[in-house]
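Engineer: Using only what follows, build the 3D model:
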Amino acid sequence: MSRPRFLPDNFTLALIAVVVLASFLPASGAFAGYVEHITTGIVSLLFFLHGAKLSRQAILAGIGHWKLHIWIFVATFVMFPILGWALRPVLSPLVTPDMYTGVLFLCALPATVQSAIAFTSMARGNVPAAVCSASASTLLGILVTPILVGILLNKNAEGGDALHAVGKIAMELLLPFIVGHVMRPLIGGFLQRRAAIVKLVDQGSILFVVYSAFSAAVISGLWQQTPVPALIGLIVLCCILLAVVLTLTTWGARRLGFNKEDEITLVFCGSKKSMVSGIPMANVLFPAASVGAIVLPLMLFHQIQLMVCAVLAQRYARRPEAQDEGSAMPMIQANR
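Structural biologist: Sure, this is the predicted structure:
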């Protein structure tokens, strides 16, 4: 029996449980140091596994559609930051200053990989192009996000400049990804047969990072400093931001003359923000005491985008077959 559409999945429930655990039993002292080291290790393992999973054939299949990729990157790294900055006078009164810092950080993040591709496939979009754009967005974000954060917040990363942050992120995320991709001929087949391993590390890494981040924030007084009206305001803010982005990407795809498959890819890849990349980056870019409040907008936005895009993907999927144009469908079928 399938789960009702609007009920949270098991991972969302686990995420809530971890936040509750960190609120009542936060990691502190020497234990917090152990949790931090474990978290860094499991996140690096995650990017190693993703590097081993990504095939060069998938990249080559989608890389030729440069116009679509450019506009996805524009949506992710230009449109989102501009919206976050431009809407600040209107939306910032809804939340606390640290929360809006988190909103600006969210706007600077790369796109998700798994959910963007999954929704594109569900909606019968251009899957190879989605694979290429979402994967490239993750790698590009390692370099671009710290720079955008410095511009949007008019400050450098914790304890140093943006180059230091890029170097640290590259060592923890990019290097394991490259090593994993180099080892793909040896372990790629095993990982394809054991997809549950990657999913376990994927979700486990987020749970560890959320526990570590919220523990530090709770010890610093996160919940005492976060009024209930600000939490409600944050939900409203995330809904407004997502609605504006979905509207602009849909309108832009049609104005640019993309077919329906490419429109779907632009909408789903251009509107996503990655929690897998975002939370580890927040640990590098911000003081530990403020990370909890800063990643809270990302966590809420992530859940809202999943629920809204699930409905939107089903709506796209119900369109008649005659509306499919171009060569996207053969490529999708070839990847199944």
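Engineer: CA only for contacts and neighbour counts going forward, please
Structural biologist: OK.
Engineer: Let me see the contact set for the residue sitting nearest the centre point of the chain.
Structural biologist: Central residue of the chain (Cα atoms, centre = their mean): residue 274, 0.6 Å from the mean position. Shown in contact with residue 274 (Cα atoms under 8 Å, 6 or more residues apart in numbering): 109, 110, 111, 112, 113, 302.
Engineer: all helices of the stretch 151-300 of the chain, in order?
Structural biologist: Here the stretch 151-300 of the chain has its helices, by DSSP state H, counting those that start in this stretch, at 162-169, 175-182, 184-193, 195-219, 228-255, 260-270, 275-285, 288-317.
Engineer: in the longest one, what counts as buried?
Structural biologist: The one in question is helix 288-317. Across helix 288-317, burial judged by 16 or more other Cα atoms under 10 Å covers 288-299, 301-302, 304-305, 309-313, 316-317.
Engineer: another one to check against the first:
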Amino acid sequence: MQRLREILDPFLLLLIGTVALASLLPARGEAAGLAGAAADAGIVLLFFLHGAKLSRQAIWNGARAWRLHLATLGTTFAVFPLIGLATQQATAIPPSMRAGLLFLTLLPSTVQSSIAFTAIARGNVAAAVVSASFSNLLGIALTPLLVALTMERGGTGGLISLSSIEDIVLQLLLPFIVGHLARPWIGGFVSRHRAMLGRVDRGSILLVVYAAFSAAVVEGLWQTVSRGELLLLAAACIAMLGVVLVFTLLLGRLLGLSREDAIVLQFCGSKKSLATGVPIAGVLFPAGAVGPILLPVMLFHQIQLMACAVLARRYGAAADAQARLAAAG
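Structural biologist: Sure thing, here's the model as predicted:
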């Protein structure tokens, strides 16, 4: 039971509860407008806080250890999207969820879990902080650009409105820049109240998810998606993660990375950020399309946590055993 609690992400349980609430009591009419406005405000607040949290030193450090960081970014923003384009041939999965699979592969890496798993595995934690933070910083601009470039080719054209660029600037980039510029004045407050602001982060994401799935339910989401299709979607997520885990393992060996840096490549390169994906989807896509697009992101989020938790513990146990042998010798 304890191990189950360690693997299961409590926030995912909140997300599932939010989806269930939206399925049973979706926001309609005037309430839908209020939910959408609250979700937009949550997105602005979320990216403002992201900007305030990221130190300038972390940005400058992104240029160091260039082989590791280039390998991680290449996996995140090149190899993953190619896999996403390949999934568009899975015609058994509904087109809207295939669009979600492709969108998933265009997202940046996670920050907190990548660093946490690197620490458990006895990897290079400092490099993981830089690599994951740099990935998220670039993702604010790269993910919308990749969506515009690949989702048309992936057969999901027509989902992105002409006002998306303006929305990206006003809801994502501008709040992020303002938050980062305000860091000298509010950085101390942000550092002292990380736990409270973390709850604000998660609350903002839950608002976006509720608004998105409410719109999708009103449009008939659960009447058009079967259990079999959900199982196929989960299988596709597992397969994608497996391919990337093997790829990053082999790439680390090919580049001759140290064990500690190879762990960073595997954990930072194989993750996709739910916290970044939810608000970006809310900005890029019409309300009725966001729900199905977020399903793969939510599934992949939990699958990656479970798989990487197992890997991290095994790597950490192996490193500890090797250290004990070295000390005994």
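Engineer: I'd assumed residue 100 was in contact with residue 88 of structure 2.
Structural biologist: No: using Cα atoms under 8 Å, residue 88 of structure 2 makes no contact with residue 100, being 10.1 Å away.
Engineer: In terms of neighbours, single out the busier of the two.
Structural biologist: Just comparing residue 88 of structure 2 and residue 100: by other Cα atoms under 10 Å the higher neighbour count belongs to residue 100, 26 against 22.
Engineer: So what does the more buried one match up with in structure 1?
Structural biologist: Using TM-score structural alignment, the partner of residue 100 of structure 2 in structure 1 is residue 102.
Engineer: Which residue is the nearest non-sequential neighbour of that match?
Structural biologist: What sits nearest to residue 102 of structure 1 in space, not counting adjacent residues and going by Cα to Cα, 6 or more residues apart in numbering, is residue 294, at 3.8 Å.
Engineer: likewise residue 72 of structure 1?
Structural biologist: Ranked by Cα to Cα, 6+ apart and with sequence neighbours excluded, the top spatial neighbour of residue 72 of structure 1 is residue 270, at 5.0 Å.
Engineer: got it, and residue 269 of structure 1?
Structural biologist: Nearest residue to residue 269 of structure 1, sequence neighbours excluded (Cα to Cα, 6+ apart): residue 116, at 5.2 Å.
Engineer: Report how many residues lie close to the residue opposite the one you found in structure 2 once aligned.
Structural biologist: In structure 2, the residue matched to residue 116 of structure 1 (TM-score structural alignment) is residue 114. Using other Cα under 10 Å, residue 114 of structure 2 is surrounded by 28 other residues.
Engineer: Measure the mean distance from the helix or strand where residue 114 of structure 2 lies to structure 1 post-superposition.
Structural biologist: Residue 114 of structure 2 belongs to helix 112-120 when assigned by DSSP states H and E. Superposed on structure 1, helix 112-120 of structure 2 shows a mean distance of 1.8 Å to its aligned residues (mean Cα distance after the TM-score superposition for structure 1).
Engineer: helices or strands up against that helix?
Structural biologist: helix 125-153, helix 259-270, helix 287-328 (3 or more Cα pairs under 8 Å, 6 or more residues apart in numbering; DSSP states H and E).
Engineer: Which residues does it contact?
Structural biologist: Contacts of helix 112-120 of structure 2 (Cα under 8 Å, 6+ apart): 124-125, 128-129, 132, 263-264, 267-268, 271, 305, 308-309, 312-313, 315-316.
Engineer: re the thing from before, right, and the residue nearest to residue 102 of structure 1 touches residue 101 too?
Structural biologist: Yes: here residue 294 of structure 1 reaches residue 101: they are 6.2 Å apart, a contact under Cα under 8 Å.
Engineer: Am I right that residue 301 of structure 2 is in contact with residue 275?
Structural biologist: No: with contacts counted by Cα under 8 Å, residue 301 of structure 2 stays clear of residue 275, the gap being 9.8 Å.
Engineer: quick one: contacts for residue 311 of structure 2?
Structural biologist: Residues near residue 311 of structure 2 by Cα under 8 Å, 6+ apart: residue 121.
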